[in-house]
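Participant: sequence unknown, structure follows:
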């Protein structure tokens, strides 16, 4: 494999996007979606189906909450934040297969995917700069 192919193959092993995660949820794939942000961020809104496990608590709580060997997808705020990278490292160090959700919660919400708050579901229209508004998938 040439260097470029190895690079992109590695990225696909360790990164994913909101559309692919939602498709995996709907297909019933076995994984845990983890919101690694703090309590205030979680209360403000999170991806439907996510569990809340802030990065600092991953080393002490992951083993009690997520069975060993379960694939994990982590997210934080968005592309300007490296919180998901830190959470991914913590899960990897704990021995979990882990991927980072590119774009984080920002792109999950901007793509019009299901969001909930402590008060219930939130319906958001897809942002035409991040997702097709007339088709259910981006075809990428």
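Facilitator: Now that the structure is in, tell me what you want to look at. For clarity, every value in this text was computed on a predicted model and none was experimentally measured.
Participant: all contacts plus neighbour counts: C-alpha atoms, from now on.
Facilitator: Noted.
Participant: Distance of residue 9 relative to residue 99?
Facilitator: Applying Cα to Cα, to the nearest Å, the value for residue 9 to residue 99 is 13 Å.
Participant: Give me the more crowded residue out of the two.
Facilitator: Taking other Cα atoms under 10 Å, residue 9 and residue 99 do not tie; residue 99 has more neighbours (26 against 12).
Participant: Pretty sure that one sits against residue 75.
Facilitator: No. Judged on Cα atoms under 8 Å, residue 99 makes no contact with residue 75 at a distance of 9.0 Å.
Participant: what ranges do the strands span in the protein?
Facilitator: 15-17, 32-35, 46-47, 50-52, 72-75, 98-102, 115-117, 120-122 (DSSP state E).
Participant: now those strands in CSV, with distance to residue 81?
Facilitator: Listed next are the strands of the chain as CSV, based on distance: least, Cα to Cα, whole Å:
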stretch, distance to residue 81
strand 15-17, 15
strand 32-35, 13
strand 46-47, 16
strand 50-52, 17
strand 72-75, 10
strand 98-102, 10
strand 115-117, 19
strand 120-122, 23
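Participant: next, the one to line up against it:
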């Protein structure tokens, strides 16, 4: 790894820490009623089978419908798992419109692994 790579790595991990959150942190935000907006970008059928309490389903074909996002709250976005890039793509899309965004690390699968509440 050369100096350029280490600078890029520093930038990457600094942004990752600043713009992502884990399931434990999200659960805490929900428990203390932090002013957040949770966006589930999975398919509607998957959302219907189970989702994080308080989340709003906004699949990729509806990303131009910005009515569900907030400029005044942090919009926490999640998809299926850590290998799914829908949440990152959505975060990039919404940030381009000036919305504050974070990505849930590990997505819905990681939330379930912690046995946190699920709404069906």
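Facilitator: Nice, I can see it. Note that the structure is predicted; figures quoted are calculated from it, not measured.
Participant: tell me the contacts of the residue positioned nearest the centre of the second structure?
Facilitator: Central residue check for the second structure by Cα atoms, centre = their mean: the C-alpha nearest the mean position is that of residue 77, 2.2 Å away. Residue 77 of the second structure is in contact with 38-41, 87, 90-91, 101-104, counting by Cα atoms under 8 Å, 6 or more residues apart in numbering.
Participant: so which of those residues hold up in the first structure?
Facilitator: Contacts conserved in the first structure for the contacts of residue 77 of the second structure, counting by both residues aligned by TM-score structural alignment, their matches' Cα atoms under 8 Å: 38-41, 87, 90-91, 101-104.
Participant: Alignment lookup: residue 43 of the second structure to the first structure.
Facilitator: Aligned by TM-score structural alignment, residue 43 of the second structure pairs with residue 38 of the first structure.
Participant: Can you tell me the closest non-neighbouring residue to its match?
Facilitator: In space, and not counting its chain neighbours, residue 38 of the first structure is closest to residue 54: 5.7 Å by Cα to Cα, 6 or more residues apart in numbering.
Participant: so how far is residue 12 of the first structure from that neighbour?
Facilitator: Taking Cα to Cα, one finds residue 54 of the first structure at 24 Å from residue 12 of the first structure.
Participant: Neighbour count: these two, which is higher?
Facilitator: Ranked by neighbour count (other Cα under 10 Å), residue 54 of the first structure and residue 12 place residue 54 first, with 19 against 12.
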